[in-house]
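J.: prediction below, plus the sequence it came from.
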Amino acid sequence: MSAEHKQLESNNGCVHYWISRNCNQNAICILFTHGLTANHTMFEKQVEYFEASYTVITWDVPLHGLSRPYQNFSYENTAKELKAILNKENIKKVILVGMSMGGYPSQEFAYRYPENVDRMIMLNTTPFGLEFYSKSDLWWLKQAAPLGKWFTDRMLRESMAKSVSKTDYSYKKMIEMLNPLSKAEIIEQMDIAYGKFAKENKNVQFDCPVLLLLGDSDTTGKVKQYNKAWTKATSYPLHIISHAAHFSNGDNPEQVNLEIENFIQGKGSYDI
């Protein structure tokens, strides 16, 4: 099955998405949102696994992939774009999977449109919530883009890809997703995405079941510490992906896919 490439025009730009619609009209829809400087192909291992039994949507988040240029980026606007996609496809309920930065549009969407969310899987991401972040945490977030300017173009790409991956597949996939971007565009994405998170972060409460997934070798920022604090504060189950760094769905797609499917089907040790 091949996904159908579609576009959605909004006041801020053209948003590109891909849908593999299951022939079963009652099939559950899973919507995957990729991480910073990546694009929809970050989930190719998940699409391959799930499209036979589910309707699957991937997209290029505004400012990323083909969804460039895009004006007035904010997580509020990304949530509105997702809502417009679902309206266009006449999909009432989705399961959200957000990887790293992709967790922010997902959480924003669940906050604004809870009636449209069946459950959420947060993959190597961090929580919305004012209590989780100190002033120094937010300050360091804003330093990612300025620090990136000190790297040469090649060093920046290679260091980014190496830092998030544990397998050759994930490293090469990250390099491939970075290839179409100039160094200036990479830094712009980092600057806007982290800056907007600091401004739009808020206390939230989700009524739907939430699963946290984290690579056992994830050394990106304080992702591991935030996830431990997140599960402690909310009692959301936290499952560790073995032999995986930050790009855990690329490093160990077999376990990630199984964790997602078990969570959807209500199997395994899930406190939901």
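T.: It's in.
J.: use CA for all of it now, contacts and neighbours both
T.: Fine.
J.: list the contacts for residue 138?
T.: With contact set as C-alpha atoms under 8 Å, 6 or more residues apart in numbering, residue 138 has these partners: residue 198.
J.: residues of the helix or strand it falls within that come out buried?
T.: According to DSSP states H and E, residue 138 maps onto helix 135-141. Burial within helix 135-141, assessed by neighbour count using 16 or more other C-alpha atoms under 10 Å, is assigned to residue 141.
J.: what distance separates that helix from the centre of its chain?
T.: Centroid separation for helix 135-141 versus its chain: 21 Å, with C-alpha atoms, centre = their mean, to the nearest Å.
J.: buried set for the helix or strand following that helix?
T.: Downstream of helix 135-141, the first helix or strand assigned by DSSP H and E is helix 144-148. Neighbour-count burial for helix 144-148 flags 145, 148 (criterion: 16+ other C-alpha under 10 Å).
J.: contact partners of helix 144-148?
T.: Contacts for helix 144-148 (C-alpha under 8 Å, 6+ apart): 156, 187-188, 190-191.
J.: where does residue 212 land in three-state SS?
T.: Following DSSP: H, G, I helix; E, B strand; the rest coil, we place residue 212 in the strand state.
J.: list the contacts for it?
T.: By C-alpha under 8 Å, 6+ apart, residue 212 lies in contact with 121-124, 227, 231, 236-239.
J.: which of those residues count as buried?
T.: Those of these that meet the buried threshold are 121-124, 227, 231, 236-239, by 16+ other C-alpha under 10 Å.
J.: reformat those as a markdown table; add distance to residue 38 and secondary structure.
T.: Listed next are those as a markdown table, based on distance: C-alpha to C-alpha, whole Å; DSSP: H, G, I helix; E, B strand; the rest coil:
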| residue | distance to residue 38 | secondary structure |
| --- | --- | --- |
| 121 | 18 | strand |
| 122 | 17 | strand |
| 123 | 14 | strand |
| 124 | 14 | coil |
| 227 | 22 | helix |
| 231 | 26 | helix |
| 236 | 27 | coil |
| 237 | 26 | coil |
| 238 | 24 | strand |
| 239 | 24 | strand |
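J.: what's next to stretch 8-15, contact-wise?
T.: So stretch 8-15 is contacted by 7, 16-17, 59-62, 66-72, 81, 84-85 (C-alpha under 8 Å, 6+ apart).
J.: okay, and which of the residues you listed map to strands?
T.: 7, 16-17, 59 (DSSP state E).
J.: I'd like the residues you listed as a markdown table, with distance to residue 36 and neighbour count appended.
T.: Formatted as a markdown table, those follow (distance: C-alpha to C-alpha, whole Å; neighbours: other C-alpha atoms under 10 Å):
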| residue | distance to residue 36 | neighbour count |
| --- | --- | --- |
| 7 | 20 | 14 |
| 16 | 16 | 22 |
| 17 | 16 | 21 |
| 59 | 13 | 27 |
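J.: dropping in the other structure now:
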Amino acid sequence: MPQLEVDGAALTYDDEGPRDAQGVPLVFVHGWTADRHRWDHQLAHFAQKRRVIRLDLRGHGESSGAGVRTIAELADDVLALLDHLAVERCVLVGHSMGGMIAQTITLAHPERVERLVLVNSIGRMTYSRGRGLLMGVSTLVPFKLFVAANIQRAFAPGYPRDEIRAYVKASANTPREVVMTLYGAMRAFDVLDRVGEIRVPTLMVHGYHDIQLPVRQMLRMAKAYPDAEVRIIDAGHELPVEKPEELTRTLDRFVSVPA
């Protein structure tokens, strides 16, 4: 796989599909402790007809590097890759933390984003007092237990246990420093008061059973967007792998509408 050196990290990425296709490239950004393979179904579908780019964020998957402290720094990595690939404008698709990165890029560089897709993502993490206390305490347990607890609850009831265990194992392979630092970065992320500045057509797709980032938090954000379409799917937080076909169809309809 090709890699790009950026500020001490080697970012692994895929760049597939026809370069002469109509429409700007689709750029997929995964979430916390995941990797670019969350988008396997979408890559296989869209790369048949247009350019598709996805990457492993630093410290995730096959990318090296750590030391990143904020969502904005991850956004800089994505922008560095787009610059390297001479992508001036794109459809930006982000899942969970990847959606936070996508919003950050869109707010800072709206000229580079033709459309925005947020999958199970929000503009501000909001906790009740009880859930906030639970989240704080969870960081004190052993690392693998912390990861397992967070990943297991990301899936809707009834999702195959063997597959969940495989995702837990993969997530636990993410370096502890990266996992814990970005957990804090997500909790600190807050652009809710600025999302009204985002003027590009936006699609928000969310799992009805998402307890990581509840639907009501996404809907609170959607109200502030001037041009947002909302789609709720019968899934949990891991929509790209829980309902890949339905998500792909939803994305395809959105990106196929003339700008």
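T.: Nice, thanks for sending it over. Keep in mind that what you see is a predicted model, and the values were worked out from it rather than measured.
J.: TM-score for this pair?
T.: Once superposed, the chains reach a TM-score of 0.84 (TM-score structural alignment, normalised by the length of the second structure), with 252 aligned residues with a C-alpha RMSD of 2.8 Å.
J.: returning to what we had before: which of the contacts of helix 144-148 of the first structure sits closest to residue 258 of the first structure?
T.: For the contacts of helix 144-148 of the first structure, the minimum distance to residue 258 of the first structure (C-alpha to C-alpha) is 30.8 Å, reached by residue 190.
J.: surely the closest one and residue 36 touch.
T.: Yes - with contact defined as C-alpha atoms under 8 Å, residue 190 of the first structure counts as touching residue 36 (7.1 Å).
J.: comparing these two, which residue is more hemmed in?
T.: Neighbours per residue (other C-alpha atoms under 10 Å) separate residue 190 of the first structure from residue 36, with residue 190 holding more: 22 against 18.
J.: now do that one against residue 98 of the first structure, distance only.
T.: Taking C-alpha to C-alpha, to the nearest Å as the measure, residue 190 of the first structure falls 17 Å from residue 98 of the first structure.
J.: in stretch 5-13 of the first structure, which of the residues would be classed as buried?
T.: residue 13.
J.: again, but for stretch 228-245 of the second structure
T.: Neighbour-count burial for stretch 228-245 of the second structure, counted by 16+ other C-alpha under 10 Å, picks out 228, 233, 235-244.
J.: distance of residue 23 of the first structure from residue 82 of the first structure?
T.: Per C-alpha to C-alpha, residue 23 of the first structure is found 22 Å from residue 82 of the first structure.
J.: between the two, who's got more neighbours?
T.: Legend: neighbour count by other C-alpha under 10 Å for residue 23 of the first structure and residue 82, higher for residue 82 (21 against 11).
J.: what does the more buried one align to in the second structure?
T.: Aligning on TM-score structural alignment places residue 82 of the first structure opposite residue 78 in the second structure.
J.: now residue 94 of the first structure
T.: Match for residue 94 of the first structure (TM-score structural alignment): residue 90.
J.: end to end on stretch 125-136 of the first structure, go ahead and measure it.
T.: By C-alpha to C-alpha, the extent of stretch 125-136 of the first structure from end to end equals 19 Å.
J.: list the buried ones in it?
T.: If you call a residue buried by 16+ other C-alpha under 10 Å, then stretch 125-136 of the first structure has these buried ones: 125-128, 132.
J.: including secondary structure and distance to residue 105 of the first structure, could those go into CSV?
T.: CSV is the format used below for these (DSSP: H, G, I helix; E, B strand; the rest coil; distance: C-alpha to C-alpha, whole Å):
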residue, secondary structure, distance to residue 105 of the first structure
125, coil, 11
126, coil, 12
127, coil, 11
128, coil, 10
132, helix, 18
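J.: how about CSV for those, with distance to residue 52 of the first structure added?
T.: Shown next, in CSV, are these (distance: C-alpha to C-alpha, whole Å):
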residue, distance to residue 52 of the first structure
125, 27
126, 30
127, 31
128, 33
132, 38
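J.: at which residues are the helices of the stretch 101-250 of the first structure located?
T.: Secondary structure of the stretch 101-250 of the first structure (DSSP state H, counting those that start in this stretch): helices at 103-112, 135-141, 144-148, 153-164, 168-178, 183-200, 223-234, 248-251.
J.: most neighbours per residue, which of those?
T.: Comparing those by mean neighbour count (mean count of other C-alpha atoms under 10 Å), helix 248-251 comes out on top with a mean of 26.
J.: state the span of the second structure onto which that one is aligned.
T.: Under the alignment (TM-score structural alignment), helix 248-251 of the first structure falls on residues 239-242 in the second structure.
J.: can you give me the offset of that stretch from its chain's centre?
T.: Distance, centroid of stretch 239-242 of the second structure to centroid of chain: 12 Å (C-alpha atoms, centre = their mean).
J.: circling back to that earlier point, can I get the helices of the stretch 101-250 of the first structure in a markdown table including distance to residue 207 of the first structure?
T.: Formatted as a markdown table, those follow (distance: least, C-alpha to C-alpha, whole Å):
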| stretch | distance to residue 207 of the first structure |
| --- | --- |
| helix 103-112 | 9 |
| helix 135-141 | 27 |
| helix 144-148 | 33 |
| helix 153-164 | 31 |
| helix 168-178 | 33 |
| helix 183-200 | 20 |
| helix 223-234 | 11 |
| helix 248-251 | 25 |
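J.: out of those, which gets nearest to residue 49 of the first structure?
T.: Comparison of the helices of the stretch 101-250 of the first structure against residue 49 of the first structure by C-alpha to C-alpha identifies helix 248-251 as nearest, at 11.8 Å.
J.: with the second structure overlaid, how far apart is the closest one on average?
T.: By mean C-alpha distance after the TM-score superposition for the first structure, the fitted helix 248-251 of the first structure averages 1.1 Å away from its aligned residues in the second structure.
J.: ok, residue 51 of the first structure touching residue 19?
T.: No - with contact defined as C-alpha under 8 Å, residue 51 of the first structure does not count as touching residue 19 (9.3 Å).
J.: what's residue 21 of the second structure in contact with, if anything?
T.: Residue 21 of the second structure makes contact with 49-51, according to C-alpha under 8 Å, 6+ apart.
J.: highest neighbour count among those residues?
T.: Highest neighbour count within those, by other C-alpha under 10 Å: residue 51, with 22 neighbours.
J.: how much space between residue 171 of the second structure and residue 165 of the second structure?
T.: Applying C-alpha to C-alpha, the value for residue 171 of the second structure to residue 165 of the second structure is 10 Å.
J.: against residue 4 of the second structure, how distant is the corresponding residue of the second structure for residue 15 of the first structure?
T.: Structural alignment (TM-score structural alignment) places residue 15 of the first structure against residue 11 in the second structure. Using C-alpha to C-alpha, residue 11 of the second structure is found at 5 Å from residue 4 of the second structure.
J.: so how far is residue 126 of the second structure from the match of residue 82 of the first structure?
T.: Going from residue 78 of the second structure to residue 126 of the second structure by C-alpha to C-alpha gives 26 Å.
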